[in-house]
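Asker: Predicted model and sequence below, questions to follow.
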Amino acid sequence: MTSLHTTSVRRRRLGVVTAAAGLIATLFTAGPAAATPDPGDAATTRSGVSVSEQAEARAAIESGEIPGVDEIVHSSNIKHLANVPKDALKGLNTDLAFQGKYAYAGNYDGFRIFDISNPKKPRTVSQVLCPGSQNDISVSGNLLFLSTDSSRSDNSCASTTQPATEKSSWEGMKVFDISDKRHPKYVAAVETACGSHTHTIIPERKNVYVYVSSYSPNETFPDCQPPHDGISVIKVPRSAPEKSRIVNFPVLFPDGGNPGAPTNPGVSKTTGCHDITVLPSKDLAAGACMGDGLLFSIKDPENPKIIDRVQDNVNFAFWHSATFNQKADKVVFTDELGGGGAATCNDEIGPDRGADGIYDITGKGDHRKLVFRSYFKIDRPQADTEVCVAHNGSIIPVKGRDLMVQAWYQGGVSVWDFTNSSKPKEIAYFERGPVTLDEVTTAGPWSAYYYNGYIYSNDIEKGFDVLKLDDRRTDPAKKVRLKELNVQTQPDYFDR
């Protein structure tokens, strides 16, 4: 483990933007196989940066408007405690989950387990080679869940890429036994229609329900046929995970969902969901589903019931993820404009696209409605070579306030306050400068989450970061302690 040097904090000019069962996991012993990215959250390096754009970026660096290549800058209320670079797993770093003194980090080539008992010196406990795009990750008790959203030759961790047009190809959910953190065991696999881009768990005493989000069906894909207007619900018995099975495929869009272009130009056609966040204490879920945002009841987890549905056909291109506030009277939806492969934090795009949308929840019971209040987007200037867009984050548990930490790819980590739904504001940040000035490159934090007093971030290329936030507005959260955190399964922080 090495720590990157943190540069002195600059006075930066803000406001520039006008805007199958029983298998043993294959542990790393040799070079990892390459995983093939799928649409949405796909990592891409794109050429075509003009000479003038490169010159503008260099001028912005020289003037101090943006940090230099790979330079670290941050607000005065954030400290960079540690960075752990990639090691055995060379793929893209993705999502995070937490349990006790452990952090679990997804990677396109598998997953890594960190001991974070000393946040200043995270230590690698194990690395599991199990290639498959996304490798979205969750944990519950002795079980770890891993999403595979790239077509593979089989369901093993030794699989290779294979066209989705072949019937024998496999995508879906994998389940590991992590009772021995040093030697996780692969114990179950469940194939799901169109794979598993992300997943969300609903833990119960005897079972764990898994909501599988996937999308982009195609008539040439035998296991991913249109219409694909719902989610897969998997039931996993804790005592016998090898008996995991799909128990339902509820249709969430009986009318087919948002038609996208040409009816709604610039908006994704809804062919499934990208991500779902559940709030079990309130029997609620919020779905970010490509062209639609959903609020639904999970009182019966096998049969979710839609309460309300909203669209934003002016500024939202791709509904990517959702976060409830603690009182469950607000939802923050993110727009992944450009699919995680475009520079969107600039004057050309403006402040309302590629942003967060803040919605109040009004009414009661089945009559609740999602009511739009405002957009939030970081106003720290980014170079046109930097992929920057709203991505994964979590609330920071402070009574009486709505605070959130969020990843913005090369826009870095942002801490912001949406207590006033109509006037959100950033209160802290951490970011690195451009990876390069020669190409538009996907990099930066994929996820940034608050857990037991610290912010943990999984940077797509630079590795696992630990940040400490010291601010009177967020300090009360340091007293809140959790035994387990899967951000898409939001806890009730103050009623446990």
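Answerer: Received, thanks. Every value quoted in this text rests on a predicted model; they were computed, and no experiment measured them.
Asker: can we go C-alpha only for contacts and neighbour counts from here?
Answerer: OK.
Asker: how far away is residue 253 from residue 307?
Answerer: Distance from residue 253 to residue 307, counting by CA to CA, to the nearest Å: 12 Å.
Asker: try residue 489
Answerer: From residue 489 to residue 307 the distance is 19 Å (CA to CA).
Asker: what does the strand or helix carrying residue 323 contact?
Answerer: Using DSSP states H and E, residue 323 sits in strand 319-324. For strand 319-324, contacts defined as CA atoms under 8 Å, 6 or more residues apart in numbering pick out 274-277, 279, 286-293, 330-336, 391-395, 488, 490.
Asker: let's see 6 Å
Answerer: Strand 319-324 has contacts (CA atoms under 6 Å, 6 or more residues apart in numbering) with 274-275, 277, 288-291, 330-336.
Asker: what do you get for stretch 466-475?
Answerer: Residues outside stretch 466-475 that contact it (CA under 6 Å, 6+ apart) are 77-82, 454-456.
Asker: Repeat the analysis, applying 7 Å as the threshold.
Answerer: 77-83, 119, 398, 454-457 (CA atoms under 7 Å, 6 or more residues apart in numbering).
Asker: who wins for most neighbours among these?
Answerer: When neighbours are taken as other CA atoms under 10 Å, the top entry among these is residue 457 (31 neighbours).
Asker: export the contacts of stretch 466-475 to JSON lines and tack on secondary structure and distance to residue 210?
Answerer: Putting those into JSON lines (DSSP: H, G, I helix; E, B strand; the rest coil; distance: CA to CA, whole Å) gives the following:
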{"residue": "77", "secondary structure": "coil", "distance to residue 210": "37"}
{"residue": "78", "secondary structure": "strand", "distance to residue 210": "35"}
{"residue": "79", "secondary structure": "strand", "distance to residue 210": "36"}
{"residue": "80", "secondary structure": "strand", "distance to residue 210": "34"}
{"residue": "81", "secondary structure": "strand", "distance to residue 210": "34"}
{"residue": "82", "secondary structure": "strand", "distance to residue 210": "33"}
{"residue": "83", "secondary structure": "strand", "distance to residue 210": "31"}
{"residue": "119", "secondary structure": "coil", "distance to residue 210": "30"}
{"residue": "398", "secondary structure": "coil", "distance to residue 210": "29"}
{"residue": "454", "secondary structure": "strand", "distance to residue 210": "27"}
{"residue": "455", "secondary structure": "strand", "distance to residue 210": "26"}
{"residue": "456", "secondary structure": "strand", "distance to residue 210": "24"}
{"residue": "457", "secondary structure": "strand", "distance to residue 210": "24"}
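Asker: Next one for the comparison:
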Amino acid sequence: MAIFALLVPATPGSAGHDGDPGTRNLQPAGHTADNRPATDFFQPFFTDVAFWGKLAYQGVWWGGFRIIDVSRPHSPRVLSEVDCGVFQGDVGVWGNLVFRSVDAPVTATTAQGTCNNDSPAVLSQTGGFEGIQIFRVRDTRRASARDLVTVVGTDCGSHTHTVVPDPRNDRVLIYVSSSGAAPEYPRTRFGNRCAAEHGKFQIVEVPLRAPHRARVVADVPLGRSAGAVVANDCHDIGVLINRGRRLAVCAGDVSVVFDISNPARPRFLRSFTVPGVSSWHSGQFSYDGRVTVMGWEPGGGVAPECEATDPAINKSIFFFETATGRLLGTWVLPRPQAATENCTIHNYGIVPTARRDVLVTGAYQAGTWVVDFTDPRRPRTVAWSDPRPQDPANLTLAGAWGSYWYNGRIFETNITEGLNTFQLKDRVVRGARWQPFLNPQTQLGPVG
């Protein structure tokens, strides 16, 4: 947050990206026409996005989430906005259940009290609720804080989370990423605590017929090597469930891969990293599970880390052999960014096709990029849209938080602009599977 204090509010700009630099095969298709400059970390700017059918659920950093009708991708329409909760606000969805991450202790005594977000004073350094909020949205046009069903406290909070379906047991599991073990505090009335030696992620069980009974059902150790904890926490957890492949990867101090054949009891397989990466940010897999895709976030997402003079490692995506952890290759953002543009490779998703391995990524003010890594030793750029700096004179927080392929379109969730859509016309996405839903970090088959 200290870095953010140096930023200047973004100047208002026109919504949409017609006329931006980019490749001809990636065309702007629609937008929600929002303008929410991020002036500090107590603002309702936009975070990640999840999809269920023809609806998008977009997280709001300081505030809650909103529901958008994307049945016409060229003209997405906001249906409602829920005002409930503090940062970080990443969301997941299953049916009419919406899960939201809270990553700061809130001085609340009831579940509804976790909605009190009108002042930074709701935060506490001595302990309070942080974890997962669970909403049941019965009317998407009238969603509100009254739809909050319960909250589940998780140790050191929930920076992000990953939705893992478990239909055999009529439940969904939520893998909770804490990102950092701070501030430290003893156990609260909500069951969460935070200690410096975290070394795990937690699993929350949500019974689909009784979501109010959601609870933490497991602590998953991140493993040990020579008596020392392999990693202390996860920033994101990528999950693959496709034709017998059941894997998870914790993006933390190192990359930690698990077998999740039993999703409630992940089994440690291996860990790996590369010199120069201090902490991983996001992890995914090729749909056959053979390649693990990792990214990191130097500068915390608020710094300009993609200038021509920056080292390649700061603006790279890494491809590892899942079975061994051997680095196969890297893709480096080929377009230099300005000193006024916050930039790293941020959140990405894998296109659901067995024909090729293709990812779509958001890179803050570097925009949206499409990369073919079918040959991970020689990944290549397929398409891109890179807007001009939000403010040519001052460093601002803006740009693509994450970009995802969903049913024939690329959806970019943008920090200040809301939701942008793009149409990609390229053979690499031919045969991409239609999906009835999509959650960040969760890859579900069958594909292949």
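Answerer: Structure received. As the structure is a computational prediction, the values presented were derived from the model and not from experiment.
Asker: Which of the contacts of strand 319-324 of the first structure fall in strands?
Answerer: Cross-referencing the contacts of strand 319-324 of the first structure against strands under DSSP state E gives 275, 277, 288-289, 330-335.
Asker: Out of the contacts of strand 319-324 of the first structure, give me the one that has the most neighbours.
Answerer: The most crowded member of those, judged by other CA under 10 Å, is residue 289 (32 neighbours).
Asker: residues touching that one, list them.
Answerer: The contact partners of residue 289 of the first structure, by CA under 7 Å, 6+ apart, come to 270, 272-275, 319-320.
Asker: counterpart of residue 382 of the first structure in the second structure?
Answerer: Under the alignment by TM-score structural alignment, residue 382 of the first structure pairs with residue 337 in the second structure.
Asker: for its match, helix, strand, or coil?
Answerer: Assigned with DSSP: H, G, I helix; E, B strand; the rest coil, residue 337 of the second structure falls in the coil class.
Asker: Contacts only, for it.
Answerer: Contacts for residue 337 of the second structure (CA under 7 Å, 6+ apart) come out as 306-307, 366.
Asker: For the residues you listed, pick the one with the most neighbours.
Answerer: Within those, neighbour counts (other CA under 10 Å) peak at residue 306, which reaches 30 neighbours.
Asker: What separation is there between the counterpart of residue 284 of the second structure in the first structure and residue 270 of the first structure?
Answerer: Residue 284 of the second structure maps onto residue 323 in the first structure, with residues paired by TM-score structural alignment. Distance of residue 323 of the first structure to residue 270 of the first structure, given as CA to CA: 20 Å.
Asker: between those two, which one's more packed in?
Answerer: Taking neighbours as other CA under 10 Å, residue 323 of the first structure and residue 270 compare with residue 323 leading, 29 against 24.
Asker: Apart from its chain neighbours, what residue comes closest to the equivalent of residue 92 of the second structure over in the first structure?
Answerer: By TM-score structural alignment, residue 92 of the second structure lines up with residue 138 in the first structure. Among residues not flanking residue 138 of the first structure along the chain, residue 145 sits closest, at 5.1 Å (CA to CA, 6 or more residues apart in numbering).
Asker: Work out for me the element that neighbour sits within.
Answerer: Going by DSSP H and E, residue 145 of the first structure is in strand 143-152.
Asker: The following helix or strand past that strand vs the second structure, mean deviation?
Answerer: Sequence order places strand 170-177 as the next helix or strand after strand 143-152 of the first structure, per DSSP H and E. Overlaying the second structure shows strand 170-177 of the first structure at a mean distance of 0.7 Å from the equivalent residues (mean CA distance after the TM-score superposition for the first structure).
Asker: Strand 170-177 of the first structure corresponds to what range in the second structure?
Answerer: Strand 170-177 of the first structure covers residues 129-136 of the second structure once aligned (TM-score structural alignment).
Asker: Name the residues that touch that stretch?
Answerer: Defining contact as CA under 7 Å, 6+ apart, one finds that stretch 129-136 of the second structure is touched by 96-108, 147-154, 157-158, 190.
Asker: again, only this time at 6 Å
Answerer: 96-106, 147-154, 157-158.
Asker: got it, and stretch 294-313 of the second structure?
Answerer: With CA under 6 Å, 6+ apart as the criterion, stretch 294-313 of the second structure contacts 280-283, 315, 317-318, 336-339, 341-344, 397.
Asker: Tell me the counterpart of residue 245 of the first structure in the second structure.
Answerer: Residue pairing (TM-score structural alignment): residue 245 of the first structure is matched to residue 215 of the second structure.
Asker: Tell me which residues touch its match, please.
Answerer: Residue 215 of the second structure neighbours (CA under 6 Å, 6+ apart): 204-205.
Asker: once aligned to the second structure, how far is the strand holding residue 323 of the first structure on average?
Answerer: Relative to the second structure, strand 319-324 of the first structure is 0.6 Å off (mean CA distance after the TM-score superposition for the first structure).
Asker: does residue 107 of the first structure really touch residue 90, like I thought?
Answerer: No. Look at residue 107 of the first structure against residue 90 with CA atoms under 6 Å: they stay out of range, at 8.0 Å.
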